Structure formats: structure tokens, C-alpha cells
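> have a look; sequence and predicted model below, questions after that.
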Amino acid sequence: MTTLDTLPTGTFVHAPGSPDGEWWRDAVIYQVYPRSFADASGDGIGDLPGITSRLGHLAELGVDAVWLSPFYRSPQADAGYDVADYRDVDPLFGTLDDFDALLARAHELGLRVIVDLVPNHTSDEHVWFQAALAAGPGSPERARYLFREGRGADGELPPNNWESIFGGPAWTRLADGQWYLHLFDSRQPDLDWEHPEVRAEFEDVLRFWLDRGVDGFRIDVAHGMVKEPGLPDWDGHVSMIEGSEETEPTDRADEVTGSGNQGPMFDQEGVHEIYRAWNRVLASYAGDRALVAEAWVEPLSRLARYVRPDEMQQAFNFAFLATHWDAAALRSVIEASYATADGVGAPTTWVMSNHDVVRHASRLGLSVPGSRPNGIGHGDEQPDEELGLRRARAATLLMLGLPGSAYLYQGEELGLPDHTALPDDLRQDPAFFRTGGAERGRDGCRVPLPWAADEPGFGFSPTGVTWLPQPEAWAAYALDAQRGVDGSTYETYRTALAVRRAEVLGSGGLAWADGFGDDVIAFVNRDVLVVANLGGSPVPLSEGAVVLHSSVDVVVAEDGSTSVPGDATVWLRA
């Protein structure tokens, strides 16, 4: 069997790195969505003590770090992404002491901690915005936000035609006649990042959490903080989840998948000056601290600009997440990702699911596998749950076999699908309400986790209460129903992470392995051969192939030969 060193040079894609490089270059990072991870208080909403009590699960799973979605003081108009105080914990989740205890326990277990930072906008209950409302037009307080006079004879029309990402207009008018910009909900006013006080404030917020010992920050809407001067009209459609219209790139080495936001409110040159300043702040602290960009930007060469050596350390690869279950398309995105990231010396950061998209176990069970609806509910196409999970496990082993860093979203290690039958009257996502229900929203991927099959609320809360209902079928997905069970999704993840670490795949290299057919993605990483069969027919393996791990059982024929079944991924000794 071929190895990385003996493959033809034309198939070489990415050179191996040092296994002793910075931790964020090859880390597997687990996203915790606090309100849905574990509830210690019994109110049905997850909290920091609940997270702390379950950190042992993450250490046992084998991840390297934890990313916490927002837990700051907030009126919760957008599940905490509307921050009223960046230096305090919302009582819903606990206290600063609870955060310090979580951080200490995580570090004791060898887990690094990344916290979410939401710098594009604040809550309308933030002290700055309340001061702006009280001060009135033309005041220094309003200069921190994007207040503008309206158009029309009496200023009755919004300053431009921009739409909110959550639906409806991106402007709200106050009683005094001025309008303020909010790319998201009307309770999330956008800051003006040209204002020096805004820049100074967030550098101080960074230092506040760095002083407490955090290992980095995931930056929400990292591509949206700076707007084009003059705030010109734009005729395109804005959508955070769907992205731009899908177009074919002119250069296949610079991939476009339709996962990028377009328009004068995104990806402006001025954001890079901000991140260079933040890079200097993190560099002033000991240890390898990391900035992670949530930037829905395409083509990939634009995304690479966020991870140049003096800016951020990572950027989510949403082009990979957005690609359909198609071998040729995935190969193209993978190759383009390495070409662009390697060009700036950055790792490629892989992701399949998060709190903003339908879980990949459900997306891959749709008639167009890998497509990205804005939520799934009653009357929508329902995924094939069994097929979706089979493909999701195969996709995860493909992702974890790739060099670079990888992100897991809480519950995917259990194989959780979206709650695709959640009643509309229980939905809480502002996108559902602002679109009049046209977009189901993101509640389906945010349902509280099942820990114990036979306990009320599946062990999420000591009272059995959950802020969103869990499907009854989730009993089969509960952690205690899978731990120690050969072939369970949980054990498949745990084994994959152990093999990935033992084989040092995260800092490895990649070379395509040819000759497996059009429906197969095959590559060598160090001396491991990864074969992902996206087709329906089994793919034969070389005689004597040694299987290290697989998403399903490999097929063994009567003559002893082995093959990779359809919708499956196998790791082999190359």
C-alpha cells in the first residue's frame, strides 16, 4: 500500500507540521451551548455549575479544548448574543465565581477554554445604548452606535435599504426621529467601530477575561464590525445561515460554496486593523492564546486574510460545512482550503455543526444531502434519520482524519439529529418571528442534551425540566445508553479522537490516494490512509489492509478480502 512518501508528487496537497506546534494548530475543540448542556440549578436552563459537573465527559471523550457560547449578563433576546455587560455572568448561568471554578476544573483536566465575544453589537439594555437613548441626537453617546437621520421629506424612510439577517429591516426608528442600525434583532444595536472608545472598550474586555485565565476568544460576526463608508444601499439578500447565492468559482483553487455573506456590511478592510490590535493584546500574555473568527466569507482567499500571522489564529471553514455530500465537491473544498490557509501559515479549521445550523446528522439525511435549510419543522421535508446518522459518522471520520484543527458541537458525539418536529409555538429564535415563520430558525439544534435514558428530562436537569422539549426518541441517544457499547456513535467519536491523537493526525500532511473511484475521497495523512466512500457500492481494500477505525463495520468477504461500504469512512494503516 502507498504511503505519503511514495505517492506521486502531483497528489501532494499539504505538508506535515510539527507535532510540537501551538496547541490551536491541531486541537479538537468542543462547543458548549450553555443553556442546553447541563442544568445544575433545576430551572430547566443549563448553567456554569452544570457545565463544570460534566467536564469529565469531555476529558473522557478526548477533546483538547472547550468553547463556551455567551454566558454574559443579557436580557436573552437572542439567547445571550445580546450582551448587556461583557464583564459579568448572567444570573441565569451563575456567577463569576462559578466561571472561575469552571475554568480551574477545565485546566485541571487538561482542557483549554475559549469564550465567545460578541463585538458587532450590544444589547439594547447595555449601559452605552441606554445612555445613547437618553442623550438624544448628535450626542457623544450616540456616536458609539450607528445612528442616522432617515430619508424622505420628514426622515420617515430608513437611511438605506439594508435588511436584518434575522429578517425585516435593519433599521429601527426612535420617537425622536433618528434611526439606529441592527444587522440582527432590533434589540441588538450595531456599534460604530470607527469610534476610538469602542475599540478601547473591547481591548479592555479582552484583558478582563485573559486576566482570569481564558485561553482564547471566538469572535462572533468577525466579518461584520466595519461597514462601508456612507452605508450605501445594496440590492442583495442578507442571510447569516444560508449565505450568498451559490456560484461557480472561476478559479477552483479559490473555492466558493455559497456560504459567504456579501454586501457593504461585511468583510470590509477595516476589520483587519482591529484584529491586528487584538493580536498584540493576546501576545502580551504568556501562553498560546487564540482568536477564532466566525467569518462567513468567500472566496477562501478572503477568509485566509483573517488568519494572517499578525491577526487571528483560526477561522471556521464554513465552505467545508456548506458543501453537499459529494466527493468531487468535498475534494475541491479540501484542496482549496489548504492552498489558501497554507499560503498565510495558518491551520485549516474544520467544522460540520454548530448552534446556528441544522445538525449534520439531519442535513445529511435530506433528499439533497448536505443542503442547509434554515431549520426544519412540521410540514418540511423530514430527514432520513438512520441514513443521516450513517453519513454523519462517515463525515466526522473524514473531518477528523484531516490535518488541522476541528470543532465538535455538543451532542454530535451522541449522534443527535435536530428536533425536526418542534412545535412552532415553542420556538424562541428571533429569526422565526422576524420572518413570520418563513424561517424555522435555530431552536432545533439547541435542544438540551440527553445524558441518561431513564431519567426525567434525560438527566439534563435534576427536576427533569428543559427549556425546550426533547424528542422521546432521544432516549436511544443518551450518553448512558452508548457509553461502553461497541459501535455506538459515542464510542466511535471517542475512538476516533484517541487514534487521531496517537497517530498525530492533526499536525500531519495530506496527499490524495488515487484509484478508488469518483465517489471516494482517499488520502494519506502521515502513515494513515483515510478512505471515505460517499457512493452506494462497496470499495475493495488492498489485501492485508489493517483497519485502525471505521464509521461502520467493514465488509469481510468469504475469501477474506475487505471493503468499505457505502456512506462510510475507514482509517487504515498505510
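Perfect, I can see it now.
> CA only for contacts and neighbour counts going forward, please
Fine.
> which residues does the spatially most central residue of the chain contact?
Geometric centre of the chain, nearest residue: N354, 4.2 Å, by CA atoms, centre = their mean. When contacts are counted by CA atoms under 8 Å, 6 or more residues apart in numbering, N354 touches Q31, L408, Y409, C445.
> how about the helices in the chain?
For the chain, the helices defined by DSSP state H cover 48-53, 55-61, 96-108, 127-135, 196-212, 271-283, 300-304, 318-322, 327-342, 360-363, 385-400, 430-434, 479-482, 489-502.
> so the third one versus helix 196-212, what angle?
Yep, that's helix 96-108 we're talking about. 60 degrees (axes from the mean of the first three to the mean of the last three CA atoms, to 10 degrees).
> contacts for helix 96-108, please.
Contacts with helix 96-108, where a contact means CA under 8 Å, 6+ apart, come from L48, P49, I51, T52, L55, D88, V89, R112, V113, R212, G213, V214.
> before we go on, here's another structure to hold up against the first:
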Amino acid sequence: MTTAPLTVSAGQQADADWWRQAAVYQIYPRSFADSNGDGIGDLGGIISRVPYLQQLGLDAVWLSPFYPSALADGGYDVDDFRDVDPKIGTLAEFDEMVAALHGAGIKLIVDLVPNHSSDRHEWFREALASPKGSNARARYIFRDGMGENGELPPADWTSIFGGPAWTRVPDGQWYLHSFATEQPDFNWKHPEVHEDFKRTLRFWSDRGVDGFRIDVAHGLAKDLDEVLPSRAELKAMPKDGTHPLWDRDEVHEIYAEWRAVFNEYTPARTAVAEAWVETPERRAKYASPEGLGQAFNFDLMEADFDATHFRDIVTDNLAQSAVTGSSTTWVFSNHDGIRHATRYGLPPRNGQAVKHGAEWVLAGGPEDGIDKELGLRRARAATMFELALPGSAYLYQGEELGLHEVAEIPDAQRQDPAFWRTTAEDRGFDGLGRDGCRVPLPWTREGESFGFGTGGAHLPQPAWFADFSVEAEDGVAGSTLEMYREALRLRSQLQSEESLTWDEKLSTGDVLAFERPGGWLSVTNFGDAPVALPEGEVLLASTPLASDDGGAGGVSTGGQQLPGATTVWLRRMGA
């Protein structure tokens, strides 16, 4: 944890394909580390933890929004796209952070939020101060209302966070916000919006940013007729490139412009789309080399811990990436979803489109129906499965500690707008809003905020965090932190061609096995009962095997057992 950053060669920094099989760690800055004791994580905190990030063995960090914001939506309501929130740091500290990360051999991806601004953005304030039909209002989506005096919204649409999607301003017009009231949607038919975002891409690229994660990438292009469809009509419309609001074909004209900007740099800047679309074919458009180049697949976040589900998802996504020439992405946890250690401790969904968290809450309380030990065991196995796959792996801060979702947050201290504007059944994946995965990290066993900062934490941390802190796990054989470190170290050595071969002999029942180029094998037992372990040199196991004390090392003769909910990496004998 105190290792000094290494010096990285220019050749390593200039690798244009670094993103294809990168291990990327998402930092939610307000909850990572607080350097000044105000209860909010900041850039100084990140800088202080660069040795920790380096020791973890990462290729890149994805930094969630750090821009000036009123935090109506956790920083995704952006006041200024080319500055740092004073509560988080300064541009000078941002430059220092970039230098520290690059010095440690870690690339930087930053979140970009192009679908909307905050209602405090200078453009939106100008729009409110300008008359109907003005250029300032044309940068957003303003409409006259319905009814005799325009007192009704232009349509009965609801926002993603619940409640009306239209808000009225003092002169009687209404503006569209797909998310919170404080997040007015941009009008991407306006040329000034295009030019301003290209300026933003260059601003951060010039400061050394290596890539961008594009928030709501499928939402920018909109086509709204004079007579708007009703909510029911909108819901019935296919999302095939012609929907008025989501995943329109012309959104890719925007990303072609951005690709030209990315290619101005050497190496070219990268991008990954957050695009919730209907089909693999629609998602592939975002991952094209003429566009953003890569797109998230969230399929494993929505799957049960099940061998058949996992195999189908991997097969489908590798086929999709082959079509575009991109690499696929794998993710189990992020800032918007319930942590997978908790998710896998809940009853299986069995392919049903139900919300785990809603069931969790409605069943009687956060502790009801959860097997936390099994959930963590499965999460460790799933992570090792993920890290063995070709493609890039996205990890969320704290999962390397085995953190569970924090459910026991008093209502009065919750910050997620989705918690306040929707019912439990509709609050996204966790049923309690998204605060539970955004609680500040525990670094030490003791202290007011477990080492997060000297001034407490902006969300309450539970007492059980002590046993999941970095201090509690650092150097402890078999801990989740040490498993992640060793898995990432091995992954960097073992990854080669972006391919795998299913081992049909081993992949039966609850067991899923595949071989990677170079003769190494990943075997996962998704069931409860142990199964025979194949012959080979044991490189790492997510759960200690009978013959070792930390899940690593040793040779299997084929007579050992692979426990349930366990992944093991093996090198075939003679490979």
C-alpha cells in the first residue's frame, strides 16, 4: 500500500490497443478517499491512493463525474463540463492526478455526460433569462404546454427517476428532462451543442485523459414532432433506430464527429458507450471503429450465478465484438447497481425480469433472505471467471474488498433522487436506490470513517466495514483483496490473443471451463457440490482448495475436488 509508483516507458504509454483487454477500476470520487476532512472524497484522496491502485494491478481508472455539481444526481448533473468541483479539487490537482496515474502505468478514463446539463449550467441559466424561440432556449428542448393556457405538460411522459419528464418555467414554457428535474436535456440538433462537446473532448484530452465513458450514449439524438406521442404510445414504439427518444440511428453521426476528434491524438483517445439498447446489433453500432469503439455489455450484471447463463452471455458477446472488430466488456458491479456479492446471496431470478432489490426490500428488510457468505463466495468465483475472459474487465471500487451493499442507511440520509421519486418496485436494480453501493470505502479497521477521511463520511458506514477494510485484508492470505491482486497480476502475464475455447469435456452440468491461448484453463463450479478438479498446475483459486492455504500454487493430479461456487485457474501440464 506504500509502494512508490513505477516509471513507465513511452512505448507502454503509446500503446494504441491498451483498452482491448484492460482491467479498468471505477472510482466514484466522492466515496473513494477524502484528503481534507470535509466528508467528501476528492482528487487529493485519489492521488494519495495511487500506490494502492498500482499494487492492485490495474491498467486504467474510470473516474465518475468530478465536475462542479449540486449533486442532484450524484454528480451527473454537471454545471461546467470543463472544470473540477471545488469540493473535489482543482484543475491543477487534476493534472497532478493524471501525472501520478500515468507514472504508475495507469491510464485514465473520465465520465462524460452529453445527454443533459444541470439546471445551473450557464447555458440553461441563459435559456431561462431569454425569451421563447431564442437561440439560448434552442440549445435545450423547450415546448409550449397543452391545455387552454398551456398549464399542462407537452406530453404525459415520466422521467427515468419517476415523476413528470417536463418542468414548467416562469414564462409558461416547459423543458424536457429525461432524468431529474435539475438535468435538462440538450437539443443535439443545435450546432453549438456539437461544437461545445468537441471542445470539451479536446480540453480533457489535452490534459492527458486517455479515454471517455459516455453516459446515456443512446439518448442524445431525439426527433420530436409538433404533436408528441402519449406515454403509452411512446412505450409501444420499437427501439429500432426510429424511436423518438432512444437509440436513434442519427446518434452515430455525433459519434463519427467525436471519432475524428479522438483520432487527432496519438495514441487515439478511446471511448466506451453506456448504451442500454434492445439488441446486440444495436449495441454493435456504438462499438464500431468509426464511432466510440467499445460499448458496455451489462448482461452478466443481470444474470443468475448459473453456468448456462454465463456461457450463453460470453458466447453471444464474443460474437458481437467479432462483428465490429472491437473487444467486449465485462462488468458485475458499478455505481448504479447492487454489488454482486449481495446480488449472488439473494434467491435466483430464474430468467425473470424482476428487481432483486425490490424483492429484497418487500420481503421484509435488507437482511431477509440473503446468504452473505455464499454471495461473497460466488462473487469471488464470478470475478475470477470474468478476469479470465478475453476483453476488458470493469471493476467497481470496493468489490476488491468483498463489500456488500449497504442497506441500513436512514431515509433522511439517502441522496439518490431515484429513492425519493419512485416506489420500491421501481427503484432500479437494488430497490433502495443507488446509495448502498456508493458508501465511502473503508481503509482502516478503526476511526470515525474507517480511514476514509478525518471528518466522517457523507453516507453512513456500517460497523461491519471494519472487517472488510483494506487494513484488515492487506497481506492476509485468502482475503478478497489478495485474491484480486494475484488474479490481476496473473491476468497481465497470461492474456494474449482475444479468444477462448470451451472445454466440452469439463463443461458439464454446473461446471463451465474454457482454455485461453498459452495453455491455461479457467474452471468454474457454479453448483453447491464439489466436483473433480482436472490435472494441471494450480495458478489461483477463488476459494482455498483442499491442498493449499490461500487458493494459489500446487499441482492437481486430477484427484482433488473443486468446491462449489469456486473458480480455479490451471496451466495444463507441459504447456
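Thanks, I have it. Model, not experiment: these values are computed from the prediction.
> relative to Y338 of the first structure, how far out is the counterpart of L101 of the second structure in the first structure?
Using TM-score structural alignment, the partner of L101 of the second structure in the first structure is A106. To Y338 of the first structure, A106 of the first structure is 31 Å away according to CA to CA, to the nearest Å.
> check H14 of the first structure too.
Distance from H14 of the first structure to Y338 of the first structure, by CA to CA: 6 Å.
> which of the two has more neighbours?
Per other CA atoms under 10 Å, whichever of H14 of the first structure and Y338 has more neighbours is Y338, with 22 against 19.
> so what does that one match up with in the second structure?
So Y338 of the first structure corresponds to L318, using TM-score structural alignment.
> quick one: that match from S547 of the second structure, how far?
Counting by CA to CA, the gap from L318 of the second structure to S547 of the second structure is 35 Å.
> what do you get for D510 of the second structure?
Distance from D510 of the second structure to S547 of the second structure, by CA to CA: 22 Å.
> now T524 of the second structure
Between T524 of the second structure and S547 of the second structure the distance is 18 Å, computed by CA to CA.
> more neighbours: the two, which one.
More crowded of T524 of the second structure and S547, by other CA under 10 Å: T524, with 28 against 14.
> my read: that one touches A388, true?
No - assessed by CA atoms under 8 Å, T524 of the second structure is found out of contact with A388, at 10.8 Å.
> circling back to that earlier point, which one of the helices of the first structure lies nearest to R526 of the first structure?
helix 489-502 (10.9 Å; CA to CA).
> check which residues of that closest one are buried.
T489, Y490, E491, T492, Y493, R494, T495, A496, L497, V499, R500, R501 (16 or more other CA atoms under 10 Å).
> ok so, going back, might one say that the match of Y338 of the first structure is in contact with T328?
Yes - assessed by CA under 8 Å, L318 of the second structure is found in contact with T328 at 6.5 Å.
> ok, the equivalent of A487 of the second structure over in the first structure to R187 of the first structure distance?
Matched by TM-score structural alignment, A487 of the second structure corresponds to A496 in the first structure. A496 of the first structure sits 42 Å away from R187 of the first structure, going by CA to CA.
> ok, A135 of the first structure next?
18 Å.
> neighbour count: these two, which is higher?
R187 (18 against 13).
> need the counterpart of D80 of the second structure in the first structure.
With TM-score structural alignment as the criterion, D80 of the second structure matches D85.
> what range in the first structure matches stretch 290-304 of the second structure?
Going by TM-score structural alignment, stretch 290-304 of the second structure sits over residues 310-324 in the first structure.
> tell me how far that stretch lies from the chain's centre.
9 Å (CA atoms, centre = their mean, to the nearest Å).
> stretch 280-296 of the second structure now?
Centroid separation between stretch 280-296 of the second structure and its chain, computed with CA atoms, centre = their mean, is 17 Å.
> next: stretch 446-458 of the second structure.
25 Å.
> what do you get for stretch 455-469 of the second structure?
Distance of stretch 455-469 of the second structure from its chain centroid, counting by CA atoms, centre = their mean, is 22 Å.
> residues in contact with T423 of the second structure?
T423 of the second structure neighbours (CA under 8 Å, 6+ apart): none.
> gap between it and F161 of the second structure?
Applying CA to CA, the value for T423 of the second structure to F161 of the second structure is 10 Å.
> kindly report the same for D111 of the second structure.
Taking CA to CA, one finds D111 of the second structure at 20 Å from F161 of the second structure.
> neighbours around the aligned residue in the second structure for V570 of the first structure, how many?
Under the alignment by TM-score structural alignment, V570 of the first structure pairs with V568 in the second structure. By other CA under 10 Å, the residues close to V568 of the second structure number 27.
> V568 of the second structure reaches E537, doesn't it?
No - using CA under 8 Å, V568 of the second structure is not in contact with E537, being 10.2 Å away.
> which residues are in contact with each of the two?
By CA under 8 Å, 6+ apart, no residue touches both V568 of the second structure and E537.
> quick one: which of D111 and F161 of the second structure has more around it?
F161 (23 against 19).
> so what's the more buried one up against?
Contact partners of F161 of the second structure, counting by CA under 8 Å, 6+ apart, are F179, A180, P417, A418, R421, T422.
> try G155 of the first structure
Neighbour list for G155 of the first structure: E149, G177, Q178 [criterion: CA under 8 Å, 6+ apart].
> same check, this time on H458 of the second structure
S31, G39, I40, V439, P440.
> aligned counterpart of it in the first structure, please.
With TM-score structural alignment as the criterion, H458 of the second structure matches W467.
> could you measure from its match over to R35 of the first structure?
W467 of the first structure sits 8 Å away from R35 of the first structure, going by CA to CA.
> same deal with V127 of the first structure?
Between V127 of the first structure and R35 of the first structure the distance, using CA to CA, works out to 24 Å.
> which of those two has more neighbours?
Using other CA under 10 Å as the criterion, V127 of the first structure and R35 rank with R35 on top: 27 against 13.
> counterpart of that one over in the second structure?
Alignment note (TM-score structural alignment): R35 of the first structure maps to R30 of the second structure.
> excluding sequence neighbours, find me the nearest residue to its match.
With sequence-adjacent residues excluded and distances taken as CA to CA, 6 or more residues apart in numbering, R30 of the second structure is closest to G41, at 3.9 Å.
> right, I'll call it a day here.
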